[in-house]
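Asker: Turn this into a model:
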Amino acid sequence: MLNIQDLSYYIGDRVLYDKVSLHVGERDRIGLIGVNGAGKSTLLRLIAGEYTPAAGTITKPSDYTIGFLNQDMLSLESHKPIREVALEAFAEVWQIEARIKQLTQELAEDYTEDKVQELTQLQARFEAMEGYRLPAQAEAILEGLGFKTEDLQRPLSIFSGGWRMRVMLAKLLLQKPSLLMLDEPTNHLDLPSIQWLEQYLLQYPGAMIVVSHDRYFLNRLVNRIVEVRQGKLEIYEGNYDFYEKEKATRRALQMAAYENQQEKIKQTERFIERFRAKATKARQVQSKIKMLERMERIELPENEQETIRLKFPIARTPGKELICLKQISKRFGDLRLLENTDATVYRGDRIALIGANGKGKSTLLRILAGTEPCEGIREVGHQVDIAYYAQHQIEALNLNNDILSEMVRSCPQKTESYLRSLLGGFLFHGDDVFKKISVLSGGERARVALAKVLSSEANLLLLDEPTNHLDIPSVNVLIDALQEYEGSYVAVSHDRHFLQAIANKVWYIDNGKIKEFLGTYQEFEEWYAEEWLRALATAQANAVAQTQTPAVSSNQERRQRLKELQREWRRCQKTIEQLEAHLMALEEEQKQIEMQMAQPAFYNDATQVVAVQQHYEQLKKTIDDLMAQWEAQIQELEALESQIQNLKGD
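Answerer: From the prediction side, this is the model:
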C-alpha cells in the first residue's frame, strides 16, 4: 500500500497542493480527475518520485513497485523490434537466461561446486519468473492493443507517437507493478483497443491510478474517484456516475449550510447594529462580535454545472441529401480502405463514424469534405455549407492573436457581445478572452477551434476526434453545443459517452464498405455483439456441415454410411487413447527430469547437465506437438459423433 500524508507542492507562488493526504490500498482502482491544469499529472510525478514535495511524505513498502505511463513516452526512440522493446520490461529475466547459458557452457569445461549451486538457483528463479511464458504474453498484449502479428518484428522507430505509447503501455502491463499509474491511456487507442484494455485492467492484480477524460472508461474501471480541486483532494467512493450524484448531494448540503449560516450572520449583525449603543446590552453585543470573529465561514459552493445556452443557427437550409457518395474506392498502395461503396448524408443526420485505427475513418471524413481525392462520384447537395474540424484547425490558430481577436477574424459579421457570450459557453469567461493563443493549453486551443467551427453557420459539420485534448467539463460543453446545433454532422471519436450523447446513426467500415446502423451508439454496441455471436454460431455450424457427407438416399446406404462412421469413430477413439498414454509417459518422464535437475548432485557431471537439458527441451517440444494432435483428434471425434447422431435421427 502507498500512503500520502500532508503533501504540499508549489509552482512559483502558486499552491498546487496544500497538505493533501491519500491512501492507496492493494486493490484500489482510483480515477484521478479535475480540470486541465489542476495538477493531476503532477501528483502522479510526485508519487513516481520525479518531483519532490515541498512538505509532507509519500511512504510505501520497500518491495512496492510503481509503473508510470505518461505522455513523455510519445517521443521515445528505439530501432529494436517492438516485441523486444516490450520484453525489456524483464531485463533481469534475460540476464538470468544469459547467465544460465553461460554457466552451462562453462560447466562442460570447468566444473566447480559454486557454479553448480549458482546454476541451480538461477534455473529456479527463471522458472518462478515465468521466463518461458513471457514472449507469448508480450505478443498477446501487443496484439490486444491493436498491433498485427507482422508488426511485432518491426522497429519502434517507424511507428507514430500514439503507437509507441501502446508499446510502452504493453511494457508496463507485462511488468505488473504494485501500483499502475496511467496518464490518459485511452488518448491514442481506438475503440477495439480501449475495450480490450478495459477487460485486461479489470483483472489486474495490483492497484491503479488512472487519469482519464473518458467517463465511460472510468465508469467501467474505477471504484474510487479522487478530484483535484483548488489544491485539495476530494474523495468519492464509487465510479464516475456515483461521483456526479454524490457531488451534487454534497453541494446541496453545503449550499443549505451556507444559507443557514448566512441567515444566522445577518441576524447577529442586526442584533449588534441595533444594540451597539445601549450600555445594558454591551456585554451581549461584545459576545456576538467575538462569536462572528471566531465563526468558521462556510464557502459558497461553486456552480460547476456549466452548460451552453447558445443557439448555433445555420445560414441556410440545405436540401434533403447533403452529400452522396457513389461507388467510392480509395487505396494507398496495396492497402484497400474503400471499395465500390455508397453512402449518403441526409439533412438531420447526426452520424458517429467508428472503427479501429487504419480502417479509413479520417480518410472518409476528408473524402466527404472534398479534400481527399478518390475514385467514384461525390455529389454535394443543394445549399450545403461544410465546416471541417481536424487537428490542422488547432495548428492553424494564429498564436499572436488573443482568443477574442481570433474569433473576430473568423466571424467578422458577429458582434463582440455575441462572441464573448459564445466564448463563455466554451468556458472562456471575463478577461480569459484576452489570453494569447500562444499561452493556451492543448485543450483550450481545441475549444477555440471548435467555437470557430460551430459559429461558422455551416449546415454540415465534419468532426475528426473533436474530444481529443478536452477534459470532461469541456466534453460536456461540446455535447451541449452539438445538441443545440441546428445542422447535421459526421463525427469520428473514440469517446463512447460523447458518441452516445450526440449520435442518431452509426457508420462503420467493414471490408471496404460503409455500413450504416440506425440508432444510438449504445444500441449499435448491443446489436453488434448479437451479430458477432450469431456469425460465430453460423461459422461453427458451417464447419460441422462441411465435415458431413451429403444425405444418403436409401436405408441400406444410410446403414452402410453409419457403419463407416462408427468404424472411423472407434479408430479415432483408439488414437486418442494411444496419445493420452504416450502423453502420460512423457509427462512422467518430464517430472522425473525436473526432480533430477532440482538436486545439487545432478550438476556434478557437466557433460550430463548439457545432455539432459537438451533432452528436456526436446521433450517439452514433443509434448506440445502431441497435445496439438490430441486436440485435433478430439475435434474430429466430436464431428463424427455429430454425424452419427444425425444419421440415427434420420
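
Asker: For the rest of this, base every contact and every neighbour count on C-alpha atoms.
Answerer: Fine.

Asker: Can you list the residue ranges for strands in the stretch 301-450 of the chain?
Answerer: All strands of the stretch 301-450 of the chain, identified by DSSP state E, counting those that start in this stretch, fall at 321-332, 335-346, 350-354, 375-380, 386-389.

Asker: hey, which of those strands is tucked in deepest?
Answerer: Mean neighbour count (mean count of other C-alpha atoms under 10 Å) peaks for strand 350-354 among the strands of the stretch 301-450 of the chain, with a mean of 26.

Asker: Adding distance to Glu234, write the strands of the stretch 301-450 of the chain out as TSV.
Answerer: Shown next, in TSV, are these (distance: least, C-alpha to C-alpha, whole Å):
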stretch	distance to Glu234
strand 321-332	48
strand 335-346	45
strand 350-354	35
strand 375-380	51
strand 386-389	36
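
Asker: Quick one, which of these gets closest to Leu562.
Answerer: The minimum distance between Leu562 and the strands of the stretch 301-450 of the chain falls on strand 335-346, with 47.4 Å, by C-alpha to C-alpha.

Asker: Which secondary structure elements does that closest one sit against?
Answerer: Packed against strand 335-346 by the contact rule (3 or more C-alpha pairs under 8 Å, 6 or more residues apart in numbering; DSSP states H and E) you find strand 321-332, strand 513-518.

Asker: can we see that at 6 Å?
Answerer: strand 321-332 (3 or more C-alpha pairs under 6 Å, 6 or more residues apart in numbering; DSSP states H and E).

Asker: The strand it packs on relative to strand 513-518, how many degrees between them?
Answerer: Interaxial angle of strand 321-332 relative to strand 513-518 (axes from the mean of the first three to the mean of the last three C-alpha atoms, to 10 degrees): 140 degrees.

Asker: Quick check: nearest residue in space to the residue nearest to the spatial centre of the chain, chain neighbours excluded?
Answerer: Centroid-nearest residue in the chain, with C-alpha atoms, centre = their mean: Thr186, separated by 3.2 Å. Leaving aside its chain neighbours, Thr186 sits nearest to Ile194 (6.2 Å; criterion: C-alpha to C-alpha, 6 or more residues apart in numbering).

Asker: one more to line up against the first:
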Amino acid sequence: MNLLQLHQGSKHFGDKTLFDDAQFSINEGEHVGVIGPNGAGKTTLFKILVGQETLDDGQIVKAQKLKIGYLEQEAREPLDLSAEEYLEQNCSKPIWELKQLGTDLGLTEAHFQLPFHQLSGGYRMRMKLLSLIGKEPNLMMLDEPTNFLDLESILALEKFLQDYRGAFLLISHDREFLRRTTDHTLEVESGSITKFPGNIDDYFEQKAQLRTILEAQAANQEAKRKSIQDFVDRFGAKATKARQAQSRMKMLDKMEKIEIKDLPIRARIKIPAPVHTGKETLALIDADLGYPDKKVITGCQLRLERGDHLGVVGFNGAGKSTLLKTLAGRLHLLSGERQLGYQVTLSYYA
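Answerer: Sure thing, here's the model as predicted:
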C-alpha cells in the first residue's frame, strides 16, 4: 500500500531547478536510501514531504493513516530537560516501554537521567531516534543520521534499521551503511528524481545497464538521422523526390533526441611514492596524553612500522583525535616519549 506519492512535483531556487515533473511513491515497509550530490535537493525534498517547505508545482498525496517521524540533520535540542523528561514530553508511548526499546540501542538508565545536552552526539542521536519511535510513525525520514556518530552508535543504528518493520527514507553518503540497511534507492540528481529497486549496489548496476542501453539507442538514432538527412540533401531539389524529402524532413523534426547525462566527475588523486624509511616509523612509549587540566590516555604503548595501515576506533570522547594530534606532534605529551623513525615525515589532515 502507498503511504506517500509525489505527482509531477517541481521545485526551483531562483534559476536552479532542484527537480522538475518528479514522480515517485513510498510503500509500506520499504527501506529507501536517498542519494545524490550535495546541493541536489535531498534535504529540501524531505522538508517538502513533511510540510516545512512547499512545491512550486505538483502535489503530494498522503495515505490517511500516514504518520511521519522526521529526524533532522540539525534539530534544536532541549537545554534544561533530562533525556527521560524529553521523551515523556514528545512521545505517546509510556516511558517504561521506551526504556525497554532503548536497551536495543545501547541505552542505560544512567543515560535517561542525564540532562539531554550532556549526552554525547551518539547518545543524543539514539535518544532522538527513540523519540521518533515513541511517536509511532509508519514512515521515518532520517537526514544523514550517521554524521558525527562513533562506530558503536553507527552499528546500533544499523541494526535497528535492519530490523525496523516500518518504512523509512534515509539520506546518507555512506555506501556501506546504505548497502546494509536499504532495499530501494531514490536518486535525486540533475533535476530529476528516480526510484530504483534494490540497495546501492543494485542501483549502480542498473544505472550502468541503463546507460549502455541509452548509448546503443542514441547511436542507432544518430545513424537513422544521418540516413534521413543524406536522403534529403541528395533528393530534396529533385521534383520526383520532393514529396518524399519533405516527408522525411518532418520525420527528422519529430524525432526526439536521446540525451545521455554526463557521468559524474571522479576524483583522481595521485599520491607520490614516499621516501624509504626505517622499519619502525613512529612510537609512543609510556605516554600520557591529554591537556594540562585533563589526562585523556594513560600509559600508552604504540609502535607503527613501515606499511602499517591503522584504523582508530572508539566512542566519542575516548581520545581518538587527541591520539592523532599527539602522534602528529600537534599536541605535547604530558609524560613519556614520542619517537619518530628514520626519514619519516608526517602529514596531518583533520
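
Asker: related to what we said a few turns ago, from Phe315 of the second structure, how far out is the residue mapped onto the residue nearest to Thr186 of the first structure from the second structure?
Answerer: Alignment note (TM-score structural alignment): Ile194 of the first structure maps to Ile154 of the second structure. Plainly put, Ile154 of the second structure is 10 Å away from Phe315 of the second structure if you go by C-alpha to C-alpha, to the nearest Å.

Asker: Ok, Lys62 of the second structure next?
Answerer: To Phe315 of the second structure, Lys62 of the second structure is 40 Å away according to C-alpha to C-alpha.

Asker: Next: Gln209 of the second structure.
Answerer: 41 Å.

Asker: between the two, which one's more packed in?
Answerer: Phe315 (15 against 12; other C-alpha atoms under 10 Å).

Asker: The more buried one: what's it in contact with?
Answerer: Neighbour list for Phe315 of the second structure: Asp150 [criterion: C-alpha atoms under 6 Å, 6 or more residues apart in numbering].

Asker: mind checking what it lines up with in the first structure?
Answerer: Using TM-score structural alignment to pair residues, one finds that Phe315 of the second structure aligns to Ala356 in the first structure.

Asker: can you tell me which residue in the first structure aligns to Asp253 of the second structure?
Answerer: Looks like Asp253 of the second structure aligns to Glu293 there (TM-score structural alignment).

Asker: do Arg180 of the second structure as well
Answerer: In the first structure, Arg180 of the second structure lines up with Arg220, judged by TM-score structural alignment.

Asker: Near that match, how many other residues are there?
Answerer: Arg220 of the first structure: 15 neighbours (other C-alpha under 10 Å).

Asker: From Lys65 of the second structure, how far out is the residue opposite Gln203 of the first structure in the second structure once aligned?
Answerer: Alignment note (TM-score structural alignment): Gln203 of the first structure maps to Asp163 of the second structure. From Asp163 of the second structure over to Lys65 of the second structure the distance is 22 Å, taken as C-alpha to C-alpha.

Asker: One more: Ile171 of the second structure?
Answerer: Counting by C-alpha to C-alpha, the gap from Ile171 of the second structure to Lys65 of the second structure is 24 Å.

Asker: The two: who's more crowded?
Answerer: Ile171 (23 against 9).

Asker: Do I have it right that that one meets His31?
Answerer: No: here Ile171 of the second structure lies out of contact with His31, judged by C-alpha atoms under 6 Å, at a distance of 11.2 Å.

Asker: re the thing from before, what's the closest of the strands of the stretch 301-450 of the first structure to Ala369 of the first structure?
Answerer: strand 386-389 (6.7 Å).

Asker: for the closest one, packing partners?
Answerer: Under the contact criterion of 3+ C-alpha pairs under 6 Å, 6+ apart, strand 386-389 of the first structure touches strand 460-464.

Asker: Where does the strand it packs on end up in the second structure?
Answerer: Using TM-score structural alignment, strand 460-464 of the first structure pairs with nothing in the second structure.

Asker: list the helices and strands that strand packs on?
Answerer: strand 386-389, strand 488-492.

Asker: just how off-centre is the last one within its chain?
Answerer: Spelled out, it's strand 488-492 of the first structure. Distance, stretch centre to chain centre, for strand 488-492 of the first structure: 22 Å (C-alpha atoms, centre = their mean, to the nearest Å).

Asker: And the counterpart of Pro197 of the second structure in the first structure, how close does it get to Lys247 of the first structure?
Answerer: Alignment note (TM-score structural alignment): Pro197 of the second structure maps to Glu237 of the first structure. Using C-alpha to C-alpha, Glu237 of the first structure is found at 11 Å from Lys247 of the first structure.

Asker: Can you mark which positions in stretch 225-237 of the second structure are buried?
Answerer: By neighbour count on 16 or more other C-alpha atoms under 10 Å, the buried set for stretch 225-237 of the second structure is Arg225, Ile228, Gln229, Phe231, Val232, Phe235, Gly236.

Asker: CSV for the residues you listed, including distance to Glu259 of the second structure and secondary structure?
Answerer: Formatted as CSV, those follow (distance: C-alpha to C-alpha, whole Å; DSSP: H, G, I helix; E, B strand; the rest coil):
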residue, distance to Glu259 of the second structure, secondary structure
Arg225, 15, helix
Ile228, 20, helix
Gln229, 20, helix
Phe231, 24, helix
Val232, 24, helix
Phe235, 29, helix
Gly236, 28, coil
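
Asker: Out of those residues, the closest to Asp308 of the second structure would be?
Answerer: Arg225 (58.0 Å).

Asker: what's the matching residue for the closest one over in the first structure?
Answerer: So Arg225 of the second structure corresponds to Ile265, using TM-score structural alignment.

Asker: before we move on, what about Lys16 of the second structure?
Answerer: Match for Lys16 of the second structure (TM-score structural alignment): Arg14.
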